[in-house]
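Participant: Give me the fold of what follows.
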Amino acid sequence: MTTRLVQITMQAQDDAALGRFWAEALGWGVESEGPGITNLEPVGFDYPDPAAVCLDIVARPEPKQVKNRVHVDLATTSTTHQTELVERLRGLGATLADVGQGDVPWTVMADPEGNEFCVLEPRETYRDTGPVAAIVVDCADPRGMARFWGQATDWTVHQVTDDQAALRSAKGVGPYLEFIRTPDAKTVWNRVHLDVRPYPGDDPATEEARLRALGAGDPGIDQSAISWRVLTDTEGNEFCLLSPH
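Facilitator: A predicted model of the protein is given here:
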């Protein structure tokens, strides 16, 4: 048994408005499964497919308090494309952001609700990922996170060092999942988190038990009113185990 990384979920005070921003930013389509939930995926996409990790934006009243521990990096094909993309995103409502990055070749930005993301300079590694080059998670121990997520999902570990680690779908498509060593400790509930699904026919309870055996924890919240399970990874980052699909 294993799971698939199928989407990231982002909390927003205005899910519809933020959904419109990200749809324009990525060139994706927008749908809604109900009030307060905006779903984004590539046009013509057959969910779930590792060619893309989709985006769900969920309305929550709490404002953003600290730098997100999970963010996306956007891919570009040339320095001209990078410059044009940054300007287009600013026209959509994004702003330049300073998270202490210093003089780097990529551009750090924030979406209209302050969620950080990066527009990368062209890199050969991301030439075939689609608009999202990577989903990046701040952590204290990239090796440990790669070990947990490599066993939790069917993604392949591509690189592991003390400072960073990278995973990608075993099919060699879609974005990377990267873990970057940072000194900042987790202090609040993550506004952006990962969602995984078991494969059709797998038993969710059995899969939950497997994830817990790998080191997944309990966030300590009442989950009686939801049909999925909220767990935490080995560094306390919340993630959702959805029903098989």
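Participant: all contacts plus neighbour counts: C-alpha atoms, from now on.
Facilitator: Noted.
Participant: Asn22 sits in which helix or strand?
Facilitator: For the record, residue 22 is Trp, not Asn. helix 15-26 (DSSP states H and E).
Participant: For stretch 138-157, give the distance from the opening residue to the closing one.
Facilitator: 17 Å (C-alpha to C-alpha, to the nearest Å).
Participant: and for that stretch, what are the contacting residues?
Facilitator: 2-5, 69-70, 160-170, 179-183, 185, 196, 211, 214-215, 233-235 (C-alpha atoms under 8 Å, 6 or more residues apart in numbering).
Participant: Any quick PyMOL command for the buried ones out of those?
Facilitator: The PyMOL selection below is limited to those of the contacts of stretch 138-157 classed as buried (16 or more other C-alpha atoms under 10 Å):
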select buried, resi 2+3+4+5+69+70+160+164+165+166+167+168+169+179+180+181+196+211+214+233+234+235
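Participant: can you give me the helices for this protein?
Facilitator: Taking DSSP state H, the helices of the chain run over residues 15-26, 79-92, 142-152, 204-214.
Participant: List the contacts of Leu85.
Facilitator: Counting by C-alpha under 8 Å, 6+ apart, Leu85 has contacts Val119.
Participant: Quick check: it vs Val99, distance?
Facilitator: 20 Å.
Participant: picking up where we left off before, and the helices of the chain: which comes nearest Ile57?
Facilitator: Closest to Ile57 of these, according to C-alpha to C-alpha: helix 15-26, at 5.5 Å.
Participant: count of residues packed around Leu242?
Facilitator: 18 (other C-alpha atoms under 10 Å).
Participant: Equivalent analysis for Glu121, please.
Facilitator: Neighbours of Glu121 (other C-alpha under 10 Å): 20.
Participant: any idea how far the closest residue to it other than its chain neighbours is from Leu120?
Facilitator: Spatial nearest neighbour of Glu121, excluding adjacent residues (C-alpha to C-alpha, 6 or more residues apart in numbering): Trp106 at 5.2 Å. The spacing between Trp106 and Leu120, counted by C-alpha to C-alpha, is 4 Å.
Participant: So the two - more neighbours on which side?
Facilitator: Leu120 (23 against 16).
Participant: measure the more buried one to Asn39 for me?
Facilitator: Leu120 is 24 Å from Asn39, by C-alpha to C-alpha.
Participant: do Val230 as well
Facilitator: Separation of Val230 from Asn39 (C-alpha to C-alpha): 19 Å.
Participant: Same question for Leu92.
Facilitator: Applying C-alpha to C-alpha, the value for Leu92 to Asn39 is 19 Å.
Participant: Neighbour count: the two, which is higher?
Facilitator: Using other C-alpha under 10 Å, the more surrounded residue of Leu92 and Asn39 is Asn39, with 22 against 16.
Participant: and for comparison, fold this next one:
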Amino acid sequence: MATRLVQINMKAHDDSALGRFWAEVLGWGIDSEEPGVTNLEPVGFSYPDPVAVCIDIVARPEPKKVKNRVHLDLATTSTAHQAELVARLQGLGATLADVGQGDVPWTVMADPEGNEFCVLEPRPIHQDTGPIAAVVVDCADPRAMARFWGEATDWTVHEVTDDHARMRSAQGVGPYLEFVRNPDTKTVWNRVHLDVRPYPGDDITAEEARLLALGATDPGVDRSAIHWTVLADPEGNEFCLLSPR
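Facilitator: Below is the predicted model:
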């Protein structure tokens, strides 16, 4: 049994407006499964498929209080493309952001609701990822996070150091999942989190038990009105275990 990363979930005051922004950024299609939820995926995409990690934007009234622990890195093909993309994003409503990054070759930005993301300088490793180079998670211990997520999913761990870990779909397509050491402690519910899904035919109850045995925890969310399972990884980052598909 195993899960795979299928999407990220992002909270927003206005899911429709933020959905339009990210659809323009990524060149993706936009849909809505119900009021208050905006779904983004590549045009012609057959969900789920490891060639892309989709985005669900969900309306929530709570204000953003701290830097997100999960963010997107966008890929570029040249320094000129990086500059052009930054300018285009600013035209769409993004702003430059300072999270203490100092003098780095990538550009840190925030979307219209303040969610941080990075426009990376061109890197050969990202030449085939699509517009999203990586989903990045801040953490205290990249090695421990790689161990957990490497067993929780069927993704392959490509690199592990004390400061950084990198994973990708076992099929070698789509964006990377990266864990980056950050001294900041988690203080609030994550406004951006991972959603994972078992394969067709797997038993979700058994998969939940397996994840708990690996080190996930139950944050005690009321499940009476939802049809998925909310868990937290060993560092307390919430994630959703969706039904097999």
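Participant: ok, how many other residues are close to Gly220 of the second structure?
Facilitator: 9.
Participant: For Val230 of the second structure, see how far away it is.
Facilitator: As for Gly220 of the second structure, its distance to Val230 of the second structure is 8 Å (criterion: C-alpha to C-alpha).
Participant: cool, and Ala23 of the second structure?
Facilitator: Distance of Ala23 of the second structure to Val230 of the second structure, computed by C-alpha to C-alpha: 26 Å.
Participant: Kindly report the same for Met167 of the second structure.
Facilitator: Going from Met167 of the second structure to Val230 of the second structure by C-alpha to C-alpha gives 22 Å.
Participant: same question, Thr107 of the second structure
Facilitator: 33 Å.
Participant: Then Gly93 of the second structure?
Facilitator: Per C-alpha to C-alpha, Gly93 of the second structure is found 32 Å from Val230 of the second structure.
Participant: Which of those two has more residues huddled nearby?
Facilitator: A count of neighbours by other C-alpha under 10 Å puts Val230 above the other of Gly93 of the second structure and Val230, at 20 against 13.
Participant: What residues does Val58 of the first structure make contact with?
Facilitator: Val58 of the first structure makes contact with Thr9, Met10, Gln11, Ala12, Asp15, Gly36, Ile37, Thr38, according to C-alpha under 8 Å, 6+ apart.
Participant: Roughly how far does the third one sit from Val104 of the first structure?
Facilitator: Same thing as Gln11 of the first structure. On the measure of C-alpha to C-alpha, Gln11 of the first structure and Val104 of the first structure end up 28 Å apart.
Participant: Neighbour count: these two, which is higher?
Facilitator: Gln11 (24 against 9).
Participant: That one contacts Leu194, doesn't it?
Facilitator: No - counting by C-alpha atoms under 8 Å, Leu194 is not a contact partner of Gln11 of the first structure; they are 11.9 Å apart.
Participant: remind me, longest strand of the first structure?
Facilitator: Using DSSP state E to define each element, the first structure has its longest strand at strand 3-12.
Participant: how far off helix 142-152 does it point, in degrees?
Facilitator: Here the directions of strand 3-12 of the first structure and helix 142-152 differ by 120 degrees (axes from the mean of the first three to the mean of the last three C-alpha atoms, to 10 degrees).
Participant: compared with the second structure, how much does strand 3-12 of the first structure deviate?
Facilitator: Here strand 3-12 of the first structure, set against the second structure after superposition, deviates by a mean of 0.3 Å using mean C-alpha distance after the TM-score superposition for the first structure.
Participant: That strand - contacts with which helices or strands?
Facilitator: The helices and strands touching strand 3-12 of the first structure, judged by 3 or more C-alpha pairs under 8 Å, 6 or more residues apart in numbering; DSSP states H and E, are strand 54-59, strand 192-198.
Participant: wait, what's in contact with the closest residue to Gly130 of the second structure other than its chain neighbours?
Facilitator: Nearest in space to Gly130 of the second structure, with sequence neighbours left out and distances taken as C-alpha to C-alpha, 6+ apart, is Gly174 at 6.5 Å. For Gly174 of the second structure, the contact set (C-alpha under 8 Å, 6+ apart) comprises Pro50, Val51, Ala52, Val53, Asp128, Thr129, Gly130, Ala133, Arg168.
Participant: one more time with 10 Å, if that's ok
Facilitator: 49-53, 126, 128-134, 168 (C-alpha atoms under 10 Å, 6 or more residues apart in numbering).
Participant: Format those as JSON lines; extra columns: distance to Met145 of the second structure.
Facilitator: Listed next are the contacts of Gly174 of the second structure as JSON lines, based on distance: C-alpha to C-alpha, whole Å:
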{"residue": "Asp49", "distance to Met145 of the second structure": "23"}
{"residue": "Pro50", "distance to Met145 of the second structure": "20"}
{"residue": "Val51", "distance to Met145 of the second structure": "23"}
{"residue": "Ala52", "distance to Met145 of the second structure": "22"}
{"residue": "Val53", "distance to Met145 of the second structure": "19"}
{"residue": "His126", "distance to Met145 of the second structure": "22"}
{"residue": "Asp128", "distance to Met145 of the second structure": "25"}
{"residue": "Thr129", "distance to Met145 of the second structure": "22"}
{"residue": "Gly130", "distance to Met145 of the second structure": "24"}
{"residue": "Pro131", "distance to Met145 of the second structure": "25"}
{"residue": "Ile132", "distance to Met145 of the second structure": "21"}
{"residue": "Ala133", "distance to Met145 of the second structure": "19"}
{"residue": "Ala134", "distance to Met145 of the second structure": "16"}
{"residue": "Arg168", "distance to Met145 of the second structure": "14"}
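Participant: Write the PyMOL selection for whichever of those are buried.
Facilitator: Remark: buried members of these, expressed as a PyMOL selection using 16+ other C-alpha under 10 Å:
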select buried, resi 50+51+52+53+126+129+130+131+132+133+134+168
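Participant: wait, Val66 of the second structure sits on Val188?
Facilitator: Yes - between Val66 of the second structure and Val188 there is a contact at 8.0 Å, judged by C-alpha atoms under 10 Å.
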